[in-house]
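Novice: one predicted model, sequence on top.
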Amino acid sequence: MQVMTQSPVETSVWHRLLSRQLTRRSALGTVAGAAAAVSLPVAFSDAQATANNGAPVTPDTQKLQPRAFPPFTPIEPTAADALTLPRGYRYQVLAPWGETFTPDGRTLGFNHDFVGYFPIDMLQGGKSSTEALLTINHEYANPMFVGGDTKERTAKQIQAEMQDVGVSVVRVRKEGREWKVVMDPRNRRIDAFTPIELTGPVRGSAVVKGATMVKGSVGNCSGGQTPWGTLLTCEENVDGYQKAWAGSGYEAMHQGWVTEIDPFDPAWTPKKRTGMGRFRHENAAVTLARDGRVVAYMGDDMQDSCIYKFISRDRYNPADRNASRDLLADGDLYVANFGNGSWVLLDYARNKKLQEAKAGDKPLFTSQAEVLADARAAALAVGGTPVDRPEDIEIHPRTGDLYAALTNNSRHGNFFGQIIRWTEKDRDPAATTFLWEVFAYGGPQSGFASPDNLVFDPYGNLWMVTDNSDLGTNPIKAYHGNNAMFFFPTEGPNTGKAYRFAVGPVDAELTGPVFSPDGKTLFVAVQHPGEDSESLDKLTSTFAAKEGTRIPRPTLVAIEGFPGWRQA
C-alpha cells in the first residue's frame, strides 16, 4: 500500500515556542558554538565525535541541505524471505554468525544488533570510509540454532550460548566493490565469560556483594560511540538468564549496565559504568554539553518505563584520550518528566524523594548504589514519566534535537508506537528543561509500526527500523509486511512522512544501522531470521544459510548504491 502523508508539524505550538526562544540561525550557531567552546578538533568530529551513530557531525554538516524526498524509489511491503531493497541498491552478507574472524579461531556471535563504525585511522584524525573496526552487539542466542533442537539446555549448550553473546570487534576493508573481513590482532570477542571492571558508586558496594570485577556482558542490544573512540554496549534483557543458565555462575546484578569497550586497545579492560544506572538499556546517544561535559541519553526498553540522561562530572579534553576513557565513571543521572518538560536528578543525597521513598514500612533506598541498581524504581519514585517502550534515542546532526523511538505499549492500547522529539532549553544538552512533541505516529496511515533503532544522515534525515514481534499473526498489522527500514525527512513539507527503504526476511528485524563516513555504505544487522521456526525440520527462513545447510544465520550486511554526501 502507499505510504500516506502526515500533517506538517511546522505550525505546532512546539515550533512556535521554539521560534520565540531562538531563530534558525541562532540555533545552528549554538550547535557550532558548543563544539567550538570545547575545542573539538575537526579530526574527531569527522570520525563521528558525538557518536551520533552514523552521521559524521562536522562544521560542514551545517552546509548540507535536508532532503524533501528520499534518494530512492520507495518499495512496497512484502512477506518474502529475502532482504528487499529499491532498484539500484544491492547488499552483501559480510559477517554472519559462526564465521571465524580472529587469529585464535573465535567465531562471530549470534543475533547481531548494534553496529559501531570506527574508522581504522580514527585515532590519527582520519575518517576512512573503506576500512574500519566494526563493533557488533550480540543480543542473545537462540538455543535451537546454537545448541541443536534439544528440549533441555545441557551444560555444553549453556557454554555455547554464553560464548555466542556479547560483542565482536571486527576489522573490515572495502576491496573493489566488496567488503571483506580482515584478520587483525584487535579482532576479538567479549562474551559472558570476559572479565569486566565495575566503576562508579556501585563498585564494591553491598548491592554487588563487594565485587569490583565481574564476569561477562550479556543482553547486548543497541549502544553508542564516544568522542574518544570507544563503544558503549548496552545490556538489556538480562534477568531471564538466571534460570536459563542455572549452574553457570551467572549473576543478574552484574548485568543491566552500560559497558564501555575500547575497540582499538584489546589490553584495556572493559568497564561497566554503574553511574549510568541499571535498567533494560536500549542505547546510549552521546554528545557534549556547552561546557564540555559528556551527556548520554538512554532508554529503558520496557512498557511504562522511562528515558534518562547521564552528565559526566568532568569535561572532555580531546587531547587526552586516556583521561577521556574515565569520563563516564562519575556523573549525575537524570530521568525525564514529560508532564512538565524537566529532568529530575536521581541522587540519593540531593533528592529527598529518594530518601523518603518506601515499600510498605521499609525504605526503598538507603544509598546511591541502591538507587542506581534499581534506577527504574528510583525514576518512578521521583516522578519520571512512564512511556511506551523507549528504544533508540538519537541526536539530529544539524539542530541537536533528540528523537526517541517509542515502540509500543499493549497495556494502553498503543499497538503501533510513535517517534517523539524534544529540544533542550537553549539547545544545551546539560539543560534541566525541554520542549517536546510527537514527530510521527505508527499505523496504517503512515505505513510503519513499532519503531526501534534510529540513525541520522548528515543532511538531518532520519532512518528507522521496526521491531514487530507479531507480524503474520496480528491482523491489525497486515499492512506492514515483514519488519522494515524507513526514511523520514525532518524538515520541510514532508516532515514526518515515512518512505519504505528495505524489508527484511521472515521473522527478522533489521537492527543497528550505521553509515560509512562518506555515506556510500549502510551497514545493517539482520537479526533472528527464522526465529519462529518450530524445529530445524520446519524452518520459516533460510536467510544467509551457510552453503550446504538450511539453518538461517543472523548477519551483518553492507548495502551499496547510495550517492554519498554532497555539499550544498
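Specialist: In hand now; what should we look at? Being a predicted model, the structure only gives us computed values, none of them experimental.

Novice: can we go C-alpha only for contacts and neighbour counts from here?
Specialist: Fine.

Novice: ok, the nearest residue to residue 87 once chain neighbours are set aside to residue 151 distance?
Specialist: The shortest distance from residue 87 to any non-neighbouring residue, by CA to CA, 6 or more residues apart in numbering, is to residue 73 (7.2 Å). Distance, residue 73 to residue 151, by CA to CA, to the nearest Å: 46 Å.

Novice: more crowded one of these two?
Specialist: Higher neighbour count among residue 73 and residue 151: residue 73, with 14 against 8, using other CA atoms under 10 Å.

Novice: helix, strand or coil for that one?
Specialist: coil (DSSP: H, G, I helix; E, B strand; the rest coil).

Novice: mind listing what it touches?
Specialist: By CA atoms under 8 Å, 6 or more residues apart in numbering, the residues touching residue 73 are 86-87, 501.

Novice: PyMOL command to pick out the buried ones of those?
Specialist: The following PyMOL command selects only the buried members of the contacts of residue 73, with burial defined by 16 or more other CA atoms under 10 Å:
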select buried, resi 86+501
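
Novice: tell me the one of the contacts of residue 73 nearest residue 225?
Specialist: Relative to residue 225, the closest of the contacts of residue 73 is residue 501; by CA to CA it sits at 25.0 Å.

Novice: alright, now check it against this:
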Amino acid sequence: MADQTRRSLPIIDHARGKRSPVTCRLKCADACLGPECNTSGNPEFRSLASAALSRRALLGLGAAGAFTLVAAGAMKPAPAQAAAFGVAGDLAATRTAAASRLPFEPITPVSHLVDEFTVPAGYRWEALVRWGDPIFPDAPAFDLHNQSAAAQARQFGYNNDYLDVIADRGGLTGVLVTNHEYVNPGIMFPPSSDPAELRRRSEIYKVAQGMTVVEVARDRIGGPWRIVTGGARNRRITVESEFAFTGPASGSALLQTAGDPSGTVVHGTLGNCAGGTTPWGTVLSGEENFNGYFRAAPDTVARKRYGFADTATSTGWETWDPRFDGSAPGYENEGNRFGYIVEIDPQDPESTPVKHTAMGRFKHEGANVRIAEDGRAVAYMGDDERGDYLYKFVSKHKFNPKDNPGARKQNRRLLSEGDLFVARFSGNSPAAEIDGTGKLPSDGAFDGSGEWIALTRKGASAVAGMSIEEVLVNTRLAADLVGATKMDRCEDVEPHPTSGRVYVACTNNTQRGTAGRPPVDEPNPRATNRDGHVIELTELRGQSGERFAWSILLLCGDPASITQTYFAGYPKEQVSPISCPDNVAFDTEGNLWISTDGQPSAIRKNDGLFKVPLEGPERGHVQQFLSVPRDAETCGPVIRAEEGVVFVAVQHPGEEGSFAAPTSLFPDYGSQAPGAVAAPRPSVVQVWRG
C-alpha cells in the first residue's frame, strides 16, 4: 500500500478553530463552543511577574541544583536556557551525528481534501489492526452491516489513540496496547430513529471504547508485525470492566454511589486519550473528555468547572443506565469516578486495572514517567482544556530496578502515593514585548523560569480550605486556588529519555487574548493561537525538584502564510509546515517526533507525523515523515529508528462523512482482501523501510 492513488472526495466545510464540528461534538462535547470552564480569579501571569524570580535571583537559588545536575550527569538545558540561567549545557555545540537508521526525504504536505496515507519514498505501510478485526478465536469476522455488542467485545475497538508495541526478549513477539477514545455513530451505522435499535447500538458503543491488548509477532527484526488472534495476553477493557481506586481518595464519600457504596470500585474507563509505558512495564492511560458521557446539570461549582452539561449525550447511555444520569438518585457522584490516570498490566490479562487518585482528576491527555535522580518516579501530565494547567506527580517511594515478581509488585504501587504539583510560569521579557503577535522579544526567545506548586504533600492537602480527598477529586479547583498558569491546552507531556528535558505540546487556543479570556503571556504568546506551540522545560534541581527553566521550542504554523512562527532558530523557509501539535515521542537517536491533530482546519493540510532534531545545527528542523487520510488525526506515534519502523494510530478517518456517503475509505480502499470493508476504519498502521 505504499503508493496509493490520491482520492479526492466531496468537500465538506470545516469548523472554526482546531477540529471539524463532528469531532468537536463527539470527542469533547463541543468544549470550544461552551463557556470557559476556568473562570477562576487566580492571579494572571502579569500580576505574578512582580513576584517572579529574576535571573540573578534564580541563579543564586539554583546554583546548588545546577551543580548537582552537572555532577550527576543528568539533563542539561537547551541553548537559550543555558544562556539565561548559567547552567552548563552542550546542546549548542555542533557535533557529527551517526547516520540515521530512519533516513527519509520529507514528504510534500497533502491537501485536506485527499484521502490518502502518504509515506516517504523507500517506505511501505499497512494496517496492522483495524476496527472490528477479531482478537479472540471465537470472535466473528467484522461485518459492518451486522454489528453486535457480543461481537465488538471480542474485536478491536474504535478510534484508537495512544499505542505502544512492547517487544518480548528476542524481539520477535510482544504485545500491542492501545486506547479507544470515543465512537462516531454517524459513520458506524445508518440513520435510525427506532428506540430499540438506538438502545442496541448504544450497548455496542460501550464495548467499542476502552482499551485493547493484543499479541503481535514478526519474522525478523525490522520487519512488519502481525496480530496474533487468540494470544494468551489478548484482552479488551471496556466501559463495563472493573477497576480499583488507589490512593488517598479511594473510599471517599466523593466517590461513593448506589452501585459502589464503598467508593473503591468503578466500572469502566472513558475518553481514553494518550498514555505512557512505565519503566516497570505497565501502561498508563489518560481519561480525558469524560464529562461528555454524562447528562448532569452544572448545578455545583465542581460540575461547572469540569464542563458537565444538562444535555443529551452522543451515546444515549443516560436514557437507560442511571450511572450516566447525574440526576439519578444515588449516582450523583458517578462523574467524580472518571478523569484519572489508569494503569494496566499488559502481561497479565487477569489483573485488575486501577485508577490512581493520587495523580489528580482532570482531563488527562496522558502521563509519562521518568525515574528521578533520587530514585522516585516522576509523572508529567497535561489538562487538555483551554486555560487549564500543567501538572507533575512525584512518588513517595523509590523505583526498584530489579526484574523479579517482588520488585514488579512494589513498582505497581508507586503511583498510589506521592506529591502532586501544578506549574506556575514566569517570563523574563518586558510585558510590552509580548504583544500577542508571536513576535520574538528583544532577547530572542520566549523563555523564563517556573515553579511547581504543591497541591498535596506527604499524604495531606497543601491547599488551604480543601481536604486531601477534595484536592484529588476536584483538582482543577485546587489548582485555581494556588494561582497556576493558564495554558493553551497542554496535551502530551513527555520527558526526554536521556536529557530529562520535558516537552509540552500546547495544541492551540483560538480564544487566547479575546474578550473575557486569559490574556497573552510569555509561555502563551500568541492571541487567538490557532496553530499551537511546543515548550521545552528543564528541571533545575533534578527531576523531582520544584524549580524549572523553560523556553518555547516551536511556535507552530505555516511560515508561508503566517509571519510569526519560530522553529528553535532554524531557517523557517526550510521547515515543513506544522500546526496543532498533539502527541510527542522520541527515537533512540534523541530526536523529537510530533503528531498533529487539527491541521485540516488550521492550514488546510492533512494531519501528519514530524521529526524535529533537538541538537546541533539541525535543531528545530521540522520534517514531515507521513500524512494520514482525510479527516483523520495522527495519534500515539512509536518510533523504532534502530529498526527502521514507525507506528501511528489513525483516529477518526472520514469523520465528516456519513454511513451512506463516506469521505474516507481508509485503510481498505476497495481492496478485496479478507475483512476489507468499503468504509473508514480507525487503525494502527506500521511503516517500515522496504
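Specialist: Nice, I can see it. This one's a predicted model, so the numbers in the text were calculated from it and none came from an experiment.

Novice: from what I can see residue 497 of the first structure touches residue 464, true?
Specialist: No - with contact taken as CA atoms under 8 Å, residue 497 of the first structure and residue 464 are classed as non-touching, separated by 11.9 Å.

Novice: correct me, but residue 460 of the second structure touches residue 470?
Specialist: No - taking CA under 8 Å as the contact criterion, residue 460 of the second structure and residue 470 are not neighbours in contact, 10.8 Å apart.

Novice: find residues that contact each of the two.
Specialist: Overlap between the contact sets of residue 460 of the second structure and residue 470, as judged by CA under 8 Å, 6+ apart, is nil.

Novice: hang on, the earlier thing: among the contacts of residue 73 of the first structure, which ones are in strands?
Specialist: For these, the ones inside strands are residue 501, with DSSP state E as the criterion.

Novice: now distance to residue 46 of the first structure too, for the contacts of residue 73 of the first structure, in JSON lines please.
Specialist: Formatted as JSON lines, the entries for the contacts of residue 73 of the first structure read as follows, by distance: CA to CA, whole Å:
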{"residue": "86", "distance to residue 46 of the first structure": "29"}
{"residue": "87", "distance to residue 46 of the first structure": "30"}
{"residue": "501", "distance to residue 46 of the first structure": "26"}
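
Novice: so whatever residue of the second structure lines up with residue 337 of the first structure is in which element?
Specialist: Aligning on TM-score structural alignment places residue 337 of the first structure opposite residue 424 in the second structure. With elements delineated by DSSP states H and E, residue 424 of the second structure resides in strand 418-427, which encompasses its position.

Novice: other residues contacting that strand?
Specialist: Contacts for strand 418-427 of the second structure (CA under 8 Å, 6+ apart): 45, 48-49, 52-53, 358-360, 389-397, 446-459, 479, 483-485, 521-523.

Novice: show the buried residues in those residues.
Specialist: Under a neighbour-count criterion of 16+ other CA under 10 Å, the subset of the contacts of strand 418-427 of the second structure counted as buried comprises 45, 48-49, 52-53, 358-360, 389-397, 446-457, 479, 483-485, 521-523.

Novice: what's the match for residue 203 of the second structure in the first structure?
Specialist: In the first structure, the residue paired with residue 203 of the second structure is residue 159, using TM-score structural alignment.

Novice: my bad, should have said residue 232 of the second structure
Specialist: Matched to the first structure by TM-score structural alignment, residue 232 of the second structure sits across from residue 185.

Novice: check contacts around that match.
Specialist: Taking CA under 8 Å, 6+ apart as the criterion, residue 185 of the first structure is in contact with 102-103.

Novice: could you pull out the helices for the first structure?
Specialist: All helices of the first structure, identified by DSSP state H, fall at 13-21, 24-37, 42-46, 143-147, 155-164, 241-244, 321-324, 352-356, 368-373, 375-381.

Novice: now the angle from the second one to helix 13-21?
Specialist: Think helix 24-37 of the first structure. Angle of helix 24-37 of the first structure versus helix 13-21, following axes from the mean of the first three to the mean of the last three CA atoms, to 10 degrees, is 70 degrees.

Novice: so which bits of helix 24-37 of the first structure are buried?
Specialist: Along helix 24-37 of the first structure, the positions that meet the burial threshold by neighbour count (16+ other CA under 10 Å) are 27-28, 30-32, 34-35.
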